[in-house]
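Novice: Next one to model:
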Amino acid sequence: MRSGLVLLSVCALLLSGFRIKSGEKDYEDFKPHMRAVYSSLLTIFPLTLNTKSFTSKDNTKAIQENLNLIAQHAKEINTLAAKDEKGHAYLSLQLERNARQAALKYKDGFHDQAHFFVEELYDTCLSCHTSRSSSGDSAFTMDLSKNLDMEAMGTFGKAKFLALSRQFDRALDEYERILKSRELSLEELLHFDPLVDYLVLSVRVQGNADRPLKTFNELLKRPLPGPVKHDLESWQKSLKQVKNRPKKMNDLEFARTLIKDVNRDRTGLVNYIFASKYLKDHLKKVNISANDKAETYYQLGICELSIGESLMSGESGMYLEESIRLAPKSPFAKRAYELYEESVTLGYTGSAGINLPPDEKARLDELKKLVF
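Specialist: I've put the predicted structure just below:
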């Protein structure tokens, strides 16, 4: 079931939210690849709604051919997106890698692994759609959603699909309906952590502190588990304190004030989400200095590490790496390297110890030489 939503999410990414910064000509070059992906998705969508359909020999040819096409055009999309800002370029690279792996694993008969990489596509698309402070509905996804069984997507499937299709107000409505209902179990609340997704949509995408504040006020009137109540009270306090950016400050300067002396844990989440919004806005500006750009990436890396949600996995490392490469002798470069090294090492640490792949070790060595 989920793979169907995943593939739709790819389509939503390509047809509604993606814009190449370098110009209209590049966007025109991009359109044929979007259309090709759209065509493939429409062909295999009915076959990806459940595991039996996805693994049936009767459907193998159609699924494989279309996964190959998606991978092929995702590669072209990545080539074009490399011209965009680093965060978007990184997500397009992840899109290509996951599409390629989904096609390869399906070809080799590893259907569970193919499902995994298709789900990774979903996370990449959702990251892209919630990483920017812009909104706007997609006529395509709105029309397509009329034919979807939203209730079959799981507790938060509808809310996430609405976010993917850039119907942000409707997505927030759905999150609020679920959070305020008596249907949500404690297990779902803790496992899926929908409050973080809700905050990202409200604060970063829409820049709205009043909406979640109203929701949290209502939720706090109920009996709640201690950790959930503590989070809501901390976020409520932060939402009340966050002010609009003073005119005398640019976005980078204001972001610094938002996260200065703020804990890198859930109590500081609102500040880090707001700061990431202003930092991403700062990167859209032209003619900012290399040092300012490097610091913006550094601060973004800290923000994403602090937000700590699965939607942003990997993005923090990309920001920290870019910061180091832009200004390896800056005052913040050493700290950027330390954070990058820590996040990479933890990612490859298991019961057998640290097992860094050769390419990751080479990258760490290269960055270390730049900084020290």
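
Novice: contacts and neighbour counts: CA atoms only from here.
Specialist: Will do.

Novice: What about Gln113, how many residues nearby?
Specialist: Using other CA atoms under 10 Å, Gln113 has 16 neighbouring residues.

Novice: who touches the closest residue to Ala290 other than its chain neighbours in this structure?
Specialist: Among residues not flanking Ala290 along the chain, Leu326 sits closest, at 6.5 Å (CA to CA, 6 or more residues apart in numbering). Residues counted as contacts of Leu326 (CA atoms under 8 Å, 6 or more residues apart in numbering) are 290-291, 293-294.

Novice: what does Asn271 give?
Specialist: 238, 242, 258-259, 262.

Novice: Among those residues, name the buried ones.
Specialist: Buried residues within those, defined by neighbour count using 16 or more other CA atoms under 10 Å: 238, 258-259.

Novice: can you redo these as CSV with secondary structure and distance to Phe110?
Specialist: Formatted as CSV, these follow (DSSP: H, G, I helix; E, B strand; the rest coil; distance: CA to CA, whole Å):
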residue, secondary structure, distance to Phe110
Ser238, helix, 46
Leu258, helix, 46
Ile259, helix, 44
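
Novice: Distance check, the residue of the chain most remote from its centre against Lys52.
Specialist: The C-alpha centroid of the chain is most remote from Asp58, which lies 34.4 Å away (CA atoms, centre = their mean). Distance, Asp58 to Lys52, by CA to CA, to the nearest Å: 11 Å.

Novice: Next, the second sequence, to be compared with the first:
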Amino acid sequence: MIDRSVSSSPSLTWRRGARRLTASGLIAVMTGVVAGASTAMAAEPDEPRPTMRAVFEEMKVLIPLSLDEGRWSDPANQTRILQALDRLERQADALERHGRAREVGFDALAINLADDLRQVHGYYRQGAFDEARFFLTGSLQNCVSCHVRLPSSQSFPLADELLSQVEIQALDPREQAWLNVTVRRFDAALAAWEALMADPEVAPAQLDASGVLVDYLNVVLRVRTDIPRAKRTLERLSRRQDVPVYLESRLESWRTALSQIDPARYGGERPPSLERGVELAETASIVNEGPFGRDGLIQDLVAASQLVRWLEADQVRQLEANRNPTDAERLDRARAYYWLGVVESRSLDGFWVNLSERHLEAAVRADPKGPLARRAYNRLEEAQVLGFGGSSGVHLPADVWTTLKELRELMGLTAPFPPGVRPEDDAATQSTP
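Specialist: Below you'll find the model as predicted:
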């Protein structure tokens, strides 16, 4: 559903905004190794770690080469690159199989990664080197998104093998920060962002427009769950004399929200709470103001942390129970998925990675006859119909209509699709290299 038009820019920096908004996007570096964070409530199984290590070994070769357009297309490097892409594609398929046992967001990220890497491999074989570089860069946003979903104190021991390469050293500070995130150098990333916020040469408006503030809060609250650190950082930033009026108000709103969140209740070592997650998401819905609705960002980020962790723990509970869920369990899971979808659609979805629609779909599937099914479906259908620019709300891809039709049937809805809708006509548009 995303128009991922090909860009030939060699930089790892790009603008990633909500797909249907004109807001400035976040700065991100797309590199690293796919890995889920581990917590006391939802520890990651050991089995995918060898696969992750293998992924890193290939990325260690591909990323520096992709930063140089000449080296990326050089015939002397093509055999090496194709071999690395072939191995990487196989490893991504293995991670996709692992993702099926996780909360559906992790499953979606693994599927997206595998699909994107097939695109990279296909384009490179055809000699479409710019397209291959673009999809390689984009595919690794899945890695970034995976790393920031759960609390973690881990570091990646082989990080220096990538960080020390000359091409990586040439990246700007914002890209360096995200590079540290992808190799689990979370404190180094936070320190880099904090240095940017303290740099008088970098205007606060620029920090906001480039996504530094949101990126920082995403990591400090969801990965480190360090509410006191976030409060100190925003307090220092608010003292700068060059903060624009709108941002001054927003910083005040964020600081107020942080002061109302008890760190002892939301730490990564504490069990997640569905009720607290839903309450925060509902609060964010009330306080959001402005054209981009970011006043409730703090509540949304902490809510997302609680809800993802709760869903991971719920997945374990359901597997251990070895029975069909009760009506109450179905409703709880639907609530978690619904509010996670709402939070992601307004605060977390990006240009390349979009998990809100997958979670809204999961909310319907979890409890199709329940009280949240219609609300979740309405949001999902609206996002699909309005999200495909130029489709006139009718000519959507066949797989989209198939999913919507299946959800309607699960819910018992009999309303017809709009006149003239013929999903099978769109099947030919779903092409790969």
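
Novice: where does the TM-score land?
Specialist: After superposition, the two chains reach a TM-score (TM-score structural alignment, normalised by the length of structure 1) of 0.87; 362 aligned residues with a CA RMSD of 2.9 Å.

Novice: thinking again about what came up before, closest to Leu148 of structure 1 among the contacts of Asn271 of structure 1?
Specialist: Leu148 of structure 1 lies nearest to Ser238 out of the contacts of Asn271 of structure 1, by CA to CA, at 37.7 Å.

Novice: In space, what's closest to the closest one - neighbours in sequence excluded?
Specialist: In space, Ser238 of structure 1 is closest to Val270, 6.3 Å off (CA to CA, 6+ apart).

Novice: Counterpart of the one you found over in structure 2?
Specialist: Matched to structure 2 by TM-score structural alignment, Val270 of structure 1 sits across from Ile298.

Novice: Give me the three-state assignment for its match.
Specialist: Under DSSP: H, G, I helix; E, B strand; the rest coil, Ile298 of structure 2 falls in the helix class.

Novice: So it sits against Thr256, correct?
Specialist: No - with contact defined as CA atoms under 8 Å, Ile298 of structure 2 does not reach Thr256; the gap is 9.6 Å.

Novice: Have a look at those two and say which one is more surrounded.
Specialist: Shown here are Ile298 of structure 2 and Thr256; by other CA under 10 Å, Ile298 has more neighbours (26 against 13).

Novice: Next, report how far stretch 230-245 of structure 1 is displaced from the centre of its chain.
Specialist: Put simply, stretch 230-245 of structure 1 sits 23 Å off its chain's centre (CA atoms, centre = their mean, to the nearest Å).

Novice: what do you get for stretch 171-178 of structure 2?
Specialist: 18 Å.

Novice: In structure 1, what range does that stretch match?
Specialist: With TM-score structural alignment applied, stretch 171-178 of structure 2 matches the range 153-160 in structure 1.

Novice: Show me what that stretch is in contact with.
Specialist: 1-2, 5, 126, 150-151, 170-172, 174-175, 178, 194.

Novice: Provide a list of residues in contact with the aligned residue in structure 2 for Ala171 of structure 1.
Specialist: By TM-score structural alignment, Ala171 of structure 1 lines up with Ala189 in structure 2. Neighbouring residues of Ala189 of structure 2 by CA under 8 Å, 6+ apart: 176-181.

Novice: now the helix or strand containing Ala189 of structure 2: how far from the chain's centre is it?
Specialist: Assigned by DSSP states H and E, Ala189 of structure 2 belongs to helix 186-198. Centroid displacement of helix 186-198 of structure 2 relative to its chain, using CA atoms, centre = their mean, is 20 Å.

Novice: mean shift between that helix and structure 1?
Specialist: Taking mean CA distance after the TM-score superposition for structure 1, the mean distance separating helix 186-198 of structure 2 from the aligned residues in structure 1 is 0.9 Å.

Novice: List the buried residues for that helix?
Specialist: Using 16+ other CA under 10 Å as the test for burial, helix 186-198 of structure 2 gives 186-190, 192-194, 196-197.

Novice: ok, Asn180 of structure 2 to Glu167 of structure 2 distance?
Specialist: Using CA to CA, we find Asn180 of structure 2 at a distance of 15 Å from Glu167 of structure 2.

Novice: Of those two, which one has the most company?
Specialist: Asn180 (23 against 15).

Novice: The stretch 251-372 of structure 1: helices as residue ranges?
Specialist: Under the criterion DSSP state H, counting those that start in this stretch, the stretch 251-372 of structure 1 contains helices at 251-259, 269-283, 290-307, 315-326, 333-347, 358-371.

Novice: what's the most buried one of those helices?
Specialist: With neighbours defined as mean count of other CA atoms under 10 Å, the helices of the stretch 251-372 of structure 1 peak in mean count at helix 269-283, which reaches a mean of 25.

Novice: related to what we said a few turns ago, how near is the residue nearest to Ser238 of structure 1 to Leu80 of structure 1?
Specialist: According to CA to CA, Val270 of structure 1 stands 33 Å off from Leu80 of structure 1.

Novice: rewinding a little: so which of the contacts of Asn271 of structure 1 persist in structure 2?
Specialist: Shared with structure 2 under both residues aligned by TM-score structural alignment, their matches' CA atoms under 8 Å, the contacts from the contacts of Asn271 of structure 1 are 238, 258-259, 262.

Novice: closest to His282 of structure 1 among those?
Specialist: Closest to His282 of structure 1, out of all of the kept ones among the contacts of Asn271 of structure 1 and judged by CA to CA, is Leu258, at 14.5 Å.

Novice: ok, the closest one - contacts?
Specialist: Per CA under 8 Å, 6+ apart, neighbours of Leu258 of structure 1: 242, 271-272, 274-275.

Novice: what does it align to in structure 2?
Specialist: The alignment partner of Leu258 of structure 1 in structure 2, by TM-score structural alignment, is Leu280.

Novice: on that earlier part again, what's the match for the residue nearest to Ala290 of structure 1 in structure 2?
Specialist: Under the alignment (TM-score structural alignment), Leu326 of structure 1 pairs with Ala366 of structure 2.

Novice: do Asn66 of structure 1 as well
Specialist: Counting by TM-score structural alignment, Asn66 of structure 1 corresponds to Ala84 in structure 2.

Novice: residues near that match, how many?
Specialist: 19.
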